[in-house]
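Visitor: Let's see this in three dimensions:
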Amino acid sequence: MQPFPPARRRLATLVAAAFLSPFAGAAPAMTQTKAAEPQTAQSHAYVGMWVTPDGYVRHELLPNGRYDEARGSRQSAYRGRYEVRGTHIDYWDDTGFTADGTFVDANTLHHGGMVFRRVE
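Guide: I've put the predicted structure just below:
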């Protein structure tokens, strides 16, 4: 089965967010593999720029707990806050949808069906 292209994945996420909007005020469910406390942005090793191999999606984790994502020529296409627990990251976009990801190692992030590499 072929994965959805990014545009269709985004549309599906927006449709789901609209459907679940009555629950928007509810706290997002958090998945924990261990009793890890959320790390402040300054205390984790993942702050910086993360990019897909084709360079189309550029995902910057800022030191203030916010992220800024660019897609193609569209700068700041998505923005929001994030929280890191161990190797797990949760995102809350300013438009209301949530996402998560996993840091496989110090230079690899799996998020939204995409693989990101750290840019030094």
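
Visitor: C-alpha from now on. contacts and neighbour counts both.
Guide: Will do.

Visitor: immediately after the longest strand along the chain, which helix or strand?
Guide: Looking only at the chain and at elements set by DSSP state E, the strand with the highest residue count is strand 74-85. Beyond strand 74-85 in the direction of the C-terminus, DSSP states H and E gives the next helix or strand as strand 88-93.

Visitor: just the angle between the following helix or strand past that next one and strand 88-93, please?
Guide: Toward the C-terminal end, the helix or strand that comes next after strand 88-93 (DSSP H and E) is strand 98-105. In this structure, strand 98-105 runs at an angle of 150 degrees to strand 88-93, with axes from the mean of the first three to the mean of the last three C-alpha atoms, to 10 degrees as the basis.

Visitor: Another for comparison:
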Amino acid sequence: MKIHAENNMNSENNNPYVGMWVTADGYIRHELLPNGRYDEARGNRKSAYTGSYTITGNHIDYVDDTGFTADGEFRDGILYHAGMILYRENKRD
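Guide: Below is the predicted model of the structure:
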């Protein structure tokens, strides 16, 4: 599966990676939006980094709005990104 930011209009049901990913301490929060955008919060700083992402298989490539690039990998329900380990945040009813 390859998901491009410009045509990533899938719902969470179609894209298993869309949603909130957080570090164990909750300090860093990546929200992968269904439109191919992401919003990263750090501590009390909402939208510390924003940009677009592309997913190919279990690999994610990020391009933030300043042009900085990074990548990561989803393995066994965990996102490994830039030395960080992020876990899927459980949905609350």
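
Visitor: what's the mean deviation for the longest strand of structure 1 versus structure 2?
Guide: After superposition onto structure 2, strand 74-85 of structure 1 sits on average 0.2 Å from its aligned residues (mean C-alpha distance after the TM-score superposition for structure 1).

Visitor: Show me what counts as buried in that strand.
Guide: Under the neighbour-count criterion of 16 or more other C-alpha atoms under 10 Å, strand 74-85 of structure 1 has 79-85 buried.

Visitor: Just give the closest residue to the counterpart of residue 18 of structure 2 in structure 1, not the sequence neighbours.
Guide: Taking TM-score structural alignment as the alignment basis, one finds that residue 18 of structure 2 is matched in structure 1 by residue 47. Across the structure, with C-alpha to C-alpha, 6 or more residues apart in numbering as the measure, the residue nearest residue 47 of structure 1 apart from its sequence neighbours is residue 61 (4.9 Å).

Visitor: how many neighbours does the corresponding residue of structure 2 for the one you found have?
Guide: When structure 2 is aligned by TM-score structural alignment, residue 61 of structure 1 is paired with residue 32. Residue 32 of structure 2 sits with 20 neighbouring residues when counted by other C-alpha atoms under 10 Å.

Visitor: Residue 32 of structure 2 touches residue 50, doesn't it?
Guide: No: under the criterion of C-alpha atoms under 8 Å, residue 32 of structure 2 lies out of contact with residue 50, with a separation of 10.1 Å.

Visitor: shared neighbours of these two, anything?
Guide: Residues touching both residue 32 of structure 2 and residue 50 comprise 38-39, with contact defined as C-alpha atoms under 8 Å, 6 or more residues apart in numbering.
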